[in-house]
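**Q** coordinates for the following, if possible.
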Amino acid sequence: MNWQAAIKGFQNYLKLERSLSGNSIEAYTRDIDKLAQFADSEINKLSPEGIKLADLRRFIIWINELGMIPSSQARILSGIKAFYKYMLMEDLIKADPSELLEAPKIQRKLPDTLSYDEINAIIAAIDLSKPEGPRNKAILEVLYGSGLRVSELTELKLSNLYLDIEFIKVTGKGNKERLVPIGEAAIKALKIWINEARVHVPVQKGEEDIVFLNRRGKRLTRVYIFLMLKELAQLAGIRKSISPHTLRHSFATHLVEGGADLRAVQEMLGHESITTTEIYTHLDREYLKSTIIQYHPRN
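**A** As a prediction, this is how the structure comes out:
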């Protein structure tokens, strides 16, 4: 089997069996492309099924010499392990050469966390007199008030808002849906945007159910939200490295610091486990709702 055919089969597996997003499949493909480049540079032109553990160890040395940092090396190794797991499942190989392959030791760097006062300052920097003001306020309130990923926010649908019972339905990684409690401040901002501002936006065909739209009636991009948040942080005088994920991380941090149960935060964030060794635990909706009401500072 050549590398092109192996990678194509792997892409189909990631899409059909694991239901990964296009971005995730593209990232995995880039990782295996690097291995294919290495294999092609070898004297014997290694095939996907012909690679051994010793070859993979030489590959790690190769990418290290390219100047890749340990975290990037670890991500590539994760892609390789997924690739050979697929090869083994499809009976394309008899043994997994990556099974005993160790990832480089990396230090986990936590993203910056905003204090509650800093989040208030960013929200206060929004000019509500501008047409996009109410929308941008609702965006920040939802990101911080429910801990959503930016991709989950851009795809949020009107039909998945259950504001009367203070929940929203979110589609996360792998198209997995979860119900997330939403606080009073976010609900108020959403209602103002939807009922008073969004009604004046000329909605494009196919975007009728999307909550957050630009002035042309199309859904917002992740890049727009990133740039908008950066600008607001500068206006608020905050010099930290800010991204939409900063609000998600702050959401979780503030809940935990306030005494919230880790499993409840885990469920709200859509993580499968608190750590790689702990079992994923489902919690009832009322407990999740009471947790966010009791511990979230904007409530």
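**Q** make it CA atoms for all contacts and neighbour counts henceforth
**A** Will do.
**Q** measure the residue nearest to the spatial centre of the chain to residue 226 for me?
**A** The centre of the chain sits closest to residue 149, judged by CA atoms, centre = their mean, with a distance of 5.1 Å. Going from residue 149 to residue 226 by CA to CA, to the nearest Å gives 12 Å.
**Q** please enumerate the shared neighbours of those two.
**A** Residues touching both residue 149 and residue 226 by CA atoms under 8 Å, 6 or more residues apart in numbering: residue 244.
**Q** contacting residues for residue 245?
**A** 149, 150.
**Q** make sure it is indeed in a strand.
**A** No - counting by DSSP: H, G, I helix; E, B strand; the rest coil, residue 245 falls outside a strand, being helix.
**Q** how much space separates it from residue 230?
**A** 12 Å.
**Q** how about the strands in this protein?
**A** 161-162, 167-171, 177-181 (DSSP state E).
**Q** residue boundaries of the helices in the stretch 1-150 of the chain?
**A** Assigned helices in the stretch 1-150 of the chain, in chain order: 3-16, 22-41, 53-65, 70-89, 116-124, 133-146, 150-154 (criterion: DSSP state H, counting those that start in this stretch).
**Q** who wins for proximity to residue 199 among those?
**A** helix 133-146 (11.6 Å; CA to CA).
**Q** distance from that closest one to the middle of the chain?
**A** 17 Å (CA atoms, centre = their mean, to the nearest Å).
**Q** contacts for stretch 123-141, please.
**A** For stretch 123-141, using CA under 8 Å, 6+ apart, the contacting residues are 153, 185-186, 189-190, 192-193, 197-198, 212, 215, 232-233, 235-236.
**Q** which one of those residues is nearest to residue 13?
**A** For the contacts of stretch 123-141, the nearest to residue 13 is residue 153 (27.0 Å; CA to CA).
**Q** contact partners for that closest one?
**A** 139, 142, 143.
**Q** any idea how far residue 8 is from it?
**A** From residue 153 across to residue 8, the span is 31 Å (CA to CA).
**Q** here is the second sequence; please produce its structure so I can put it next to the first one:
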Amino acid sequence: MYLGKRSNGIYFVEFFDSEENRKRRVSTGKRNKREANLFLYSFKENQKKNKKIIYKSLVEYRDEYVKFVAEAYSKNYLTSIKLSFRQFIKFVDDVPLKKITIPKTQQFLSTVYIKAPKAAELYSRTLKASFNRAVDWGYLSENPFNKIKLPSSKKPYPIFITKSEFKKIIDNTQDSEMRDIFYTAFNTGMRLGELVNMKWKSIDFNNQKIYIQNSNSFATKNKRDRVIPLNKIMQTVIANKLKKVSSIVYDDFVFSKIRGIKINEDYVSKAFKKIVRLCGCDERIHFHTLRHSFASNLVQKGASIYIVKELMGHSDVATTQIYAHLIKENLEDVVNLLD
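**A** Here you go, the predicted structure:
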């Protein structure tokens, strides 16, 4: 930043505008150098007071944010972010972040919502989080997505299956390895990715617990470790599997068709769906339903939502609240506790 003089004798201040990513000039309106210097001093002070916004284009920011997310979050979340940015950039083009306005973001989400409400909700959620980070990093003064509200849509409660329905599925499962995987999902609430990546070293045989931990080769959905105690059914499942293993290699996968080779997630998912259809069960039931069923059955038996949250590995109890409608406590009985 320096003081210059025009041919008409009026001084100007030249400085670099980080928001515009270019040099700019501001007239002092003064011909007297002393007065012009006073203007320069005042201008510098105002610049210090105002928050500096670093210039960043949308594509540049996307690349930086994707790199950040890749180191901290799951692959599925990363895929959602890449998709959201791709669609948004396609709509607004590669513009400077500061040029992205509330009306433009509203127009984007409204256009998507007309054709695909679920996609609009995904884009809104992921882009809002990413632009909050842009504010934190000094690329924006405010998040244009924070002011956008999509039409509210009633979220359906998750489908779950009872023990009798689960028994029907198990009875129609001929493959013993698939049976063990289904039992484990129903009795631990583990995600499919966690199941197929589980190794013998993850099981504490003395305390009858499974430790779900992140490693160089696998990361949970939210990168959080957790512990799940084994109930009697799972203790039996693990004990029976141990009888079939001549010697345990702790770095081997617990579930495997060929020793040392991980079972494909898609293979398990399709096998489960095939059996569901064979049993004539609800078409909406899929492998992830076993995880929902674990949580739902616990809540119905009186388990605390906060305990279920820990067992499920949810980052926020708000996620676990989708099972709250299953709590069968009588309101009068609860109030009478004060008597």
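**Q** report the TM-score for the pair.
**A** The TM-score (TM-score structural alignment, normalised by the length of the first structure) is 0.79; 260 aligned residues with a CA RMSD of 2.4 Å.
**Q** quick revisit: what's the most distant pair in the contacts of stretch 123-141 of the first structure?
**A** Going by CA to CA, the pair spanning the contacts of stretch 123-141 of the first structure furthest: 198 and 236, at 26.0 Å.
**Q** what about those two, which has more around it?
**A** Higher neighbour count among residue 198 of the first structure and residue 236: residue 198, with 23 against 18, using other CA atoms under 10 Å.
**Q** now do that one against residue 208 of the first structure, distance only.
**A** In terms of CA to CA, residue 198 of the first structure sits 11 Å off from residue 208 of the first structure.
**Q** related to what we said a few turns ago, from the contacts of stretch 123-141 of the first structure, pick the one nearest residue 166 of the first structure.
**A** residue 186 (9.7 Å).
**Q** contact partners for the counterpart of that closest one in the second structure?
**A** Counting by TM-score structural alignment, residue 186 of the first structure corresponds to residue 234 in the second structure. Taking CA under 8 Å, 6+ apart, we find residue 234 of the second structure in contact with 183, 184, 187.
**Q** again, 10 Å this time
**A** Each residue near residue 234 of the second structure by CA atoms under 10 Å, 6 or more residues apart in numbering is listed here: 180, 183, 184, 185, 186, 187, 188, 208, 209, 240.
**Q** got TSV for these, with distance to residue 57 of the second structure too?
**A** Shown next, in TSV, are the contacts of residue 234 of the second structure (distance: CA to CA, whole Å):
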residue	distance to residue 57 of the second structure
180	50
183	50
184	47
185	44
186	47
187	48
188	45
208	52
209	49
240	58
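**Q** my guess is residue 86 of the first structure meets residue 9, correct?
**A** Yes - in this structure, residue 86 of the first structure is within contact of residue 9 by CA atoms under 10 Å, at 8.9 Å.
**Q** doesn't residue 24 of the second structure belong to a helix?
**A** No - if the criterion is three-state DSSP, then residue 24 of the second structure is strand and not within a helix.
**Q** tell me, how many residues neighbour it?
**A** Around residue 24 of the second structure there are 12 residues (other CA under 10 Å).
**Q** quick check: it touching residue 2?
**A** No - look at residue 24 of the second structure against residue 2 with CA under 10 Å: they stay out of range, at 11.1 Å.
**Q** trace residue 39 of the first structure over to the second structure, please.
**A** Superposed on the second structure with TM-score structural alignment, residue 39 of the first structure falls opposite residue 92.
**Q** just residue 246 of the first structure next, same as before
**A** Counting by TM-score structural alignment, the partner of residue 246 of the first structure is residue 289.
**Q** what's the burial count for its match?
**A** Count around residue 289 of the second structure with other CA under 10 Å applied: 18.
**Q** next: residue 270 of the second structure.
**A** As a burial measure, residue 270 of the second structure scores 13 neighbours (other CA under 10 Å).
**Q** for residue 167 of the second structure, see how far away it is.
**A** To residue 167 of the second structure, residue 270 of the second structure is 19 Å away according to CA to CA.
**Q** repeat that for residue 279 of the second structure.
**A** Distance from residue 279 of the second structure to residue 167 of the second structure, by CA to CA: 11 Å.
**Q** whatever residue of the second structure lines up with residue 63 of the first structure: what's it in contact with?
**A** In the second structure, residue 63 of the first structure lines up with residue 112, judged by TM-score structural alignment. Applying CA under 10 Å, 6+ apart, we find residue 112 of the second structure in contact with 87, 106, 118, 119, 120, 121, 123.
**Q** can you report how many residues lie near the first one?
**A** By other CA under 10 Å, the residues close to residue 87 of the second structure number 14.
**Q** cool, the one 5 residues further on as well?
**A** Using other CA under 10 Å as the criterion, residue 92 of the second structure is surrounded by 15 other residues.
**Q** that one against residue 105, yeah?
**A** Yes - with contact defined as CA under 10 Å, residue 92 of the second structure reaches residue 105; the gap is 8.7 Å.
**Q** nearest residue to residue 25 of the second structure in space, please, no chain neighbours.
**A** Residue nearest to residue 25 of the second structure in three dimensions, not counting chain neighbours: residue 14, with 4.4 Å by CA to CA, 6 or more residues apart in numbering.
**Q** make that residue 120 of the second structure, sorry
**A** Of all residues not flanking residue 120 of the second structure in the chain, residue 113 sits nearest, at 5.0 Å (CA to CA, 6+ apart).
**Q** and the counterpart of residue 112 of the first structure in the second structure, how far is that from residue 101 of the second structure?
**A** In the second structure, the residue paired with residue 112 of the first structure is residue 159, using TM-score structural alignment. As judged by CA to CA, residue 159 of the second structure and residue 101 of the second structure stand 39 Å apart.
**Q** and the gap between residue 254 of the second structure and residue 225 of the second structure?
**A** Residue 254 of the second structure sits 18 Å away from residue 225 of the second structure, going by CA to CA.
**Q** these two - which one has more neighbours?
**A** Legend: neighbour count by other CA under 10 Å for residue 254 of the second structure and residue 225, higher for residue 254 (29 against 14).
**Q** list the residues that contact the counterpart of that one in the first structure.
**A** Aligned counterpart of residue 254 of the second structure in the first structure: residue 211 (TM-score structural alignment). Residues in contact with residue 211 of the first structure (CA under 10 Å, 6+ apart) are 135, 139, 153-161, 190, 193-194, 198, 219-220.
**Q** brilliant, that's me finished.
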